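Trainee: Got a predicted model here, sequence first, then my questions.
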Amino acid sequence: MYVCNCNGVTRGEVAEAIEAGAQKPTDVLAHHGCEPCCGRCLPEIAETIGGAKAGSLVAAE
């Protein structure tokens, strides 16, 4: 499932970036060579980062 429609970033790619050390939503997008466009994905990415820090990251895709 896509998290960022503008850049075509999936949940699995978000998880990959977090595992590689991304600490904020813009880090996740930068990991995949992207920048925020409309910004609608940033809250969901931030929530995923928060879940990863709490130990509940589950990669889907």
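Mentor: Received the coordinates, thanks. Residues are numbered from 1 along each chain as shown.
Trainee: C-alpha from now on. contacts and neighbour counts both.
Mentor: Will do.
Trainee: Any buried residues in the longest helix along the chain, and which?
Mentor: If you go by DSSP state H, the chain has its longest helix at helix 42-53. Of all the residues in helix 42-53, those buried under the rule 16 or more other C-alpha atoms under 10 Å are 42, 45-46, 48-49, 52.
Trainee: Now distance to Glu19 too, for the residues you listed, in TSV please.
Mentor: Converted to TSV, these look like this (distance: C-alpha to C-alpha, whole Å):
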residue	distance to Glu19
Leu42	17
Ile45	13
Ala46	14
Thr48	11
Ile49	10
Ala52	9
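Trainee: In addition, the following structure is provided for comparison:
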Amino acid sequence: MNEDRKLADATLVCTCNDLYICDIVEAIDTGEVDYREILALHGLQPRCGECRPHVEALVSEH
């Protein structure tokens, strides 16, 4: 995870995969609620995993 990039853009959730809040919300809107499935919907795979808590928090909020 690149903390500097994440701090520079509050909408960036995963710096390893360039995954943004809007990407996660899009996946949630299609019915995905699992971390890995949300990434897979965008053709991505987990890397360092530091974004997982943020992704799961967004799922809980929606």
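Mentor: That came through, no problem. All figures in this text were calculated on a predicted structure; none of them were measured in a lab.
Trainee: hang on, the earlier thing: so how far is the longest helix of structure 1 off the chain centroid?
Mentor: What separates the centre of helix 42-53 of structure 1 from the centre of its chain is 7 Å, taken as C-alpha atoms, centre = their mean, to the nearest Å.
Trainee: packing partners for that helix?
Mentor: helix 11-19, helix 25-31 (3 or more C-alpha pairs under 8 Å, 6 or more residues apart in numbering; DSSP states H and E).
Trainee: now with 6 Å?
Mentor: Counting contacts by 3 or more C-alpha pairs under 6 Å, 6 or more residues apart in numbering; DSSP states H and E, helix 42-53 of structure 1 packs against helix 25-31.
Trainee: what's the burial count for Ile38 of structure 2?
Mentor: For Ile38 of structure 2, the neighbour count with other C-alpha atoms under 10 Å is 23.
Trainee: what's the matching residue for it over in structure 1?
Mentor: Matched by TM-score structural alignment, Ile38 of structure 2 corresponds to Val28 in structure 1.
Trainee: ok, back up a step: of the buried residues of helix 42-53 of structure 1, which is the nearest to Val14 of structure 1?
Mentor: Distance to Val14 of structure 1, by C-alpha to C-alpha, is smallest for Ile45 among these, at 7.1 Å.
Trainee: Alignment lookup: that closest one to structure 2.
Mentor: Under TM-score structural alignment, Ile45 of structure 1 pairs with Val55 in structure 2.
Trainee: Return the residue of structure 2 aligned against Gly12 of structure 1.
Mentor: So, by TM-score structural alignment, Gly12 of structure 1 is matched to Cys22.
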